[in-house]
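Asks: need a 3D model of the following:
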Amino acid sequence: MNENQKPMVECQMMVRKPIAEVFQAFIDPKITTKFWFTKSSGKLEESKTILWEWEMYNVSTKVFVKDIVENKRISTEWGDPATSVDYEFTALTDDTTYVVIKNYGFHQTGNDLIQVINDNTGGFTTVLDGLKAYLEFGIELNLVGDKFPQIKQK
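Replies: As a prediction, this is how the structure comes out:
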């Protein structure tokens, strides 16, 4: 399998907000906690490791920030086993931003790979849906918290 054939999850969404506002929604946990995780050890900063928590599921992960290009890209590595997750931002107009999340570097094979790709596609789509609702309409849909009610810890 060559470089271009490696499995990748890619999810995308247009958000009707300026690029700087959408970019900050992923950098600043005061905003991100409104649509994704519930707690963070800090803002995303290049070469730093941040802890993200989903308290309702009693789950956390360390996120290493590989690279940040202001209003363009955030490159991270997280999970166990670790995979790369890139967030790409493109201004379509002064008031609309196209966000693409790419997740790659999977270690699984066969059915395990199919399952992780399916789970991550659904997860990142949910994140983008929540981002759009929060930034455009100020609504906290609690999508991540409601995704698996059968395993809620709190």
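Asks: CA atoms for contacts and neighbours, from now on please.
Replies: Will do.
Asks: list the buried residues in the longest helix along the chain.
Replies: As assigned by DSSP state H, the longest helix anywhere in the chain is helix 110-137. Going by neighbour count (16 or more other C-alpha atoms under 10 Å), the buried part of helix 110-137 is 116-117, 120-121, 123-132, 134-135.
Asks: for comparison, sequence B:
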Amino acid sequence: MTKPEIVNPAVAHTAMFIRRPVSEVFEALIDPAITSHFWLSKGSDRLVVGKTVKWEWEMHNMSNEVTALKIEPNKLIVMELPGYSGPTTVTWTFKEVEGGTFVEVEETGWTGTRDELVSYVCDATGGFTWVLAGMKAWLEHGLELNLIADRFPKELVGH
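Replies: Got it, this is the predicted structure:
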């Protein structure tokens, strides 16, 4: 007997305090020239509502097309990403707090069995945690930690 498919109940969530002004933290996700210091290797353009841009991770020989669905400067970015089971929605929320910015990220929209959803949520939560940690290191200290590249060394991928 196969397990029933569950639609869209899973939410990946993580968050991080970054000691930089909200405008700088927000811009770090809008501008691929900045994002390339902590997440992707390059992007085709800035995020703009309704425009699909290509993000590349050359170290992993992969790319994704990303579409911004909603942008509220310094407050919110909602984007659609290709997910494990089809398109997902990723929501970035930026809150100005004393001494910096609190960033939250959530991904929703997967379909699959309970086991698949647990796997997707764990992978996405872990991945976005690495992204936020890399963003924090870059924006606060100018350090490129290469967390995304080092998470999956090419010699070990597939093992």
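Asks: rewinding a little: comparing the longest helix of structure 1 with structure 2, how large is the average distance?
Replies: Comparing helix 110-137 of structure 1 with its match in structure 2 after superposition yields a mean distance of 0.6 Å (mean C-alpha distance after the TM-score superposition for structure 1).
Asks: just tell me the aligned range of that helix in structure 2.
Replies: Using TM-score structural alignment, helix 110-137 of structure 1 lines up with residues 114-141 of structure 2.
Asks: what packs against the longest helix of structure 1?
Replies: Using 3 or more C-alpha pairs under 8 Å, 6 or more residues apart in numbering; DSSP states H and E, the elements in contact with helix 110-137 of structure 1 are strand 8-15, helix 143-147.
Asks: can you do 6 Å?
Replies: When contacts are defined as 3 or more C-alpha pairs under 6 Å, 6 or more residues apart in numbering; DSSP states H and E, helix 110-137 of structure 1 sits against strand 8-15.
Asks: average offset of the strand it packs on relative to structure 2?
Replies: Mean for strand 8-15 of structure 1 is 0.4 Å (mean C-alpha distance after the TM-score superposition for structure 1).
Asks: the aligned residue in structure 2 for Glu46 of structure 1 and Thr67 of structure 2, how far apart?
Replies: Superposed on structure 2 with TM-score structural alignment, Glu46 of structure 1 falls opposite Val49. According to C-alpha to C-alpha, to the nearest Å, Val49 of structure 2 stands 7 Å off from Thr67 of structure 2.
Asks: ok, Ile77 of structure 2 next?
Replies: As for Ile77 of structure 2, its distance to Thr67 of structure 2 is 10 Å (criterion: C-alpha to C-alpha).
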